[in-house]
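Peer 1: Got a sequence here, can you model it:
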Amino acid sequence: QNLIKLGYGNPDYIFAMAVRNGEHSAPALFACFALGIPVNTMDPSFQRDDLGHILAIAKPKLVFCDSETLGELAAACELTGVTPKVIVLGDKIAGYTHVEDLLVPTGIEDSFVPVNIETPNKQPAVLVCSSGTTGRSKAVSLSHSICIAHVANFFECHPSDILFAYSSLYWLSGLFTLLAGTLAGATRIITRAPFTVQRTLDIAKRYQLTVISLPPSQAWAIVNDPTATADAFRSLRLPLCGGSVVSASLKRAFETRFPGKVLEIAYGFSEVGYAVTTTREGFYRDGSVGFTRPGVEIKIVDENNCAVGIG
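Peer 2: I've put the predicted structure just below:
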């Protein structure tokens, strides 16, 4: 309602976010969903060149931005000529609207009705940045239907689960942790602090994590740290790993270090907002990314779109 008051409630707009996992990031995202406004998620660690590249594609009317990222965002806006309204998260900065200004009571909260999404399979909800493995990152459009059917069902989530990932909403892992956890009624642990092994172990033990999502670099750091004991991950039922190549040696080292915990490898595909393959306990081949998920078909073609043979 406060965004509407500011004149930013038009579903034809595009917003962007470059924020860490603070307490205000999820409310901002869900406000955009309720208004039917697509959100382009960027990483707060982006420098001006990367921010400018994505801003030039999406041309957002409004950007939710961490205070620490504001300088790079301002420079990116100057480089591209894109001039969005900026809402700051984190420290308050003179001259900028702070996200807490949007949280003041309106007195008419009970009368708010979310926008009716008439064609959820066609209307974009999130514009995610692709991984960049085939060139510079692109803004991949995920519809409301995809966010519900794929992103929020990336893994089996239960109301009793306690989830954690360092990933910001820029990463598919950050997005599916938020959406899957919310739809299942699970608990999501958040931190704006960067990854350290000790911080991860402390969070795992203190909050009795049941699901954790890690990129290979973080998983290796944990495996190689002598302070990482099996007791720290005692409550885990599902350690997920993906985002880049997960070697057989990492999978085996993790499972040796933490007996009874199977490191599940997921191959995420930004264009469909889903893990198209996952490994299965008891069926693993070195270097494999697992089996295709239900409803997924894979075809390998050459540069002329012709099917290639085996091997």
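
Peer 1: going forward, measure contacts and count neighbours with C-alpha atoms only.
Peer 2: OK.

Peer 1: would you list every one of the strands in the stretch 1-150 of the chain?
Peer 2: 15-18, 39-42, 62-66, 85-89, 97-98, 124-129, 139-143 (DSSP state E, counting those that start in this stretch).

Peer 1: Also this sequence, please, to line up against the first:
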Amino acid sequence: MEENIVKGEEIQRKIKLNLGQLTFEALKNYGDNVLQVDAETDEILTASLLLKQGIRLATFLKEHGVSHGDTISVISENRLEVCLIAVASFFVGATFAPLNPDYTGGELNHALNLSRPKIVFSTPSSLSKLTGITTNHTDIKLIVVFGSHESKKFLQGLDDIIRGAENDEIPTTFAIDSYDPKETVATILCSSGTTGKPKGVMITHENITSCIEILTKVFLQMKKEADSDSSDTITGITPFFHSFGFLAMYLHILRGKRLIVFKKFKPKIFLEAIAKYKLKALVVPPPLLVYLVRDPLVKKYDLSSVKEVYAGASPLNKETEMELKRRFKLRRAGQSYGMTETTWAVIATVNIEGKSGSVGVVLPGMMAKIIDENGRALGKNQRGELCLKGPMIMKGYVGNKEATMHCIDKDKWLHTGDIAYYDEDYHFYIVDRMKELIKYKGFQVAPSELEDLLVSHPSVLDAAVIGLPDEYAGELPMAFVVKKSDQEVTSEVLQEFVNKNVSPHKQLRGGIVFVKEIPRNQGGKILRRILKDSALKTGFKHKL
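Peer 2: Below you'll find the model as predicted:
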């Protein structure tokens, strides 16, 4: 056995079912358990209603030729309907591929080329964007819009499909194909790469059922320590098209627990929900935790029920963590580390004695190591690249074997591109990134994508994009631009140009600085550290 490999506690795999079979049995047993609540409308979704509607929608999918191996997509903000589409997809053995509703037409076009869905579900607000590009995607046979809609050849309303399902009888059995959980892709979630274009991450049924078993073990340990289950009700505010948000949502369905669903972050609604439902645990991105310790509005609400907070999707700084503990008298505050490629978190704070600044310990069933430039596994307190291995590691990138082989080596280790170390107690710390990705509020932004866009402007000769550190957002995309000698252009014009062509999280919120040249090494690689140091020294002002 190779030295310096950190292993989580051993776990015996017991789930042999695929997600369709597992979901059917779970929903049948949970009956009238409230699984989801719309934070704005108070509309509820029970397990029995979800099961009845799921069977209705699965039958509809089958009637329209959807079966094992096909893909279903949904472009939507967080809504109660999203879990219904996922459930129905798993019932028929189809792959579920959620999409960011903020995608521009070009970004959406690329994402659809990755997943190649047969049917796409859409909110009314995204319908015009979607219909505008469907002619480019012959795989799409039908669009189903949320709500009611006049049935047309390529367009139907979701409400019209499931209307009356609440009166259906729940069958004791339901025909679900016995497809192989290890090989069958359950979800395709988009993850940005250093090449700039998102890659489609293939997560199998076994990846997710492994995650369920691992986290169930963790939850039992945490419940034993706290003498209560703080995860009975949690917030569903991280986008469901994001791996962290989707798994949090679906895991709660399979556990029969309640999720408060937020379409978008609205301070008053967010705070009211915490107070109304007396939430004990918050599982949210770090920007919301920063908000809780900074915004004066927070003091107007009784949030005394909150005893535990967990950061996911991006790092939580030590100062915010300490302030949260002080302000809310928390018994546990921590964070976790994971990637879209790891299904969910694989390193996390699982005990009350978690260390401030650490992302936690390796979860049961998983392994981690820190390697140097030669691939040698390093010991304690030595910095190197974090590599991960275990049953939650993705199957690969859809249609991109080269990228898969670059990310996962011959021994099945996933190379994260993040620089980390672990201490004497095997607590891990993330200190830097080998990758050049910018993390804005948990979203990944590829600098090269923005650089290519900027250089496409007729007045721009060269460009470099960095992540400007920001306490609230994590990092803000900021550009350094070299103008062509015979051209004049303002930063406002370039800002508008970029904003029109990218999603909101990719916008240059850190601003634009004009320079004479972009610093590069002899191989032509941009020296981003020099640019970042320059930005920090000048105290460049930015806006969220």
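
Peer 1: tm score of chain vs chain?
Peer 2: After superposition, the two chains reach a TM-score of 0.86 (TM-score structural alignment, normalised by the length of structure 1), with 308 aligned residues with a Cα RMSD of 2.9 Å.

Peer 1: Do I have it right that residue 293 of structure 1 meets residue 278?
Peer 2: Yes. With contacts counted by Cα atoms under 8 Å, residue 293 of structure 1 reaches residue 278, the gap being 6.8 Å.

Peer 1: ok, those two, which is more surrounded?
Peer 2: Counted by other Cα atoms under 10 Å, residue 293 of structure 1 and residue 278 do not tie: residue 278 has more neighbours, with 21 against 15.

Peer 1: For residue 448 of structure 2, give its distance to residue 379 of structure 2.
Peer 2: Using Cα to Cα, to the nearest Å, residue 448 of structure 2 is found at 34 Å from residue 379 of structure 2.

Peer 1: Following the helix ranked longest in structure 2 in sequence, what is the next regular element?
Peer 2: Using DSSP state H to define each element, structure 2 has its longest helix at helix 205-226. The helix or strand immediately downstream of helix 205-226 of structure 2 is strand 233-236, counting by DSSP states H and E.

Peer 1: what packs against that next one?
Peer 2: Applying 3 or more Cα pairs under 8 Å, 6 or more residues apart in numbering; DSSP states H and E, one finds that strand 233-236 of structure 2 contacts helix 243-255, strand 258-261, strand 281-284.

Peer 1: List the contacts of whatever residue of structure 1 lines up with residue 145 of structure 2.
Peer 2: Residue 145 of structure 2 maps onto residue 88 of structure 1 when the alignment is built from TM-score structural alignment. By Cα atoms under 8 Å, 6 or more residues apart in numbering, the contact list for residue 88 of structure 1 reads 64-67, 70, 96-99.

Peer 1: Kindly recompute the last result at 7 Å.
Peer 2: 64-67, 96-99 (Cα atoms under 7 Å, 6 or more residues apart in numbering).

Peer 1: again with residue 145 of structure 1
Peer 2: 120-121.

Peer 1: what's the counterpart of it in structure 2?
Peer 2: Matched across to structure 2, residue 145 of structure 1 falls on residue 206, judged by TM-score structural alignment.

Peer 1: now its match: how far from residue 200 of structure 2?
Peer 2: From residue 206 of structure 2 to residue 200 of structure 2 the distance is 18 Å (Cα to Cα).

Peer 1: what's the distance between the match of residue 145 of structure 1 and residue 298 of structure 2?
Peer 2: 41 Å.

Peer 1: Which positions within stretch 2-11 of structure 1 qualify as buried?
Peer 2: 8-9, 11 (16 or more other Cα atoms under 10 Å).

Peer 1: Next: stretch 212-231 of structure 2.
Peer 2: 212-215, 217-219, 222, 226, 230-231.

Peer 1: and the gap between the residue nearest to residue 212 of structure 2 when sequence neighbours are not counted and residue 192 of structure 2?
Peer 2: Residue nearest to residue 212 of structure 2 in three dimensions, not counting chain neighbours: residue 251, with 6.7 Å by Cα to Cα, 6 or more residues apart in numbering. Per Cα to Cα, residue 251 of structure 2 is found 24 Å from residue 192 of structure 2.

Peer 1: Then residue 406 of structure 2?
Peer 2: Counting by Cα to Cα - residue 406 of structure 2 and residue 192 of structure 2 are separated by 15 Å.

Peer 1: Next up, identify which helix or strand residue 404 of structure 2 is on.
Peer 2: helix 401-407.
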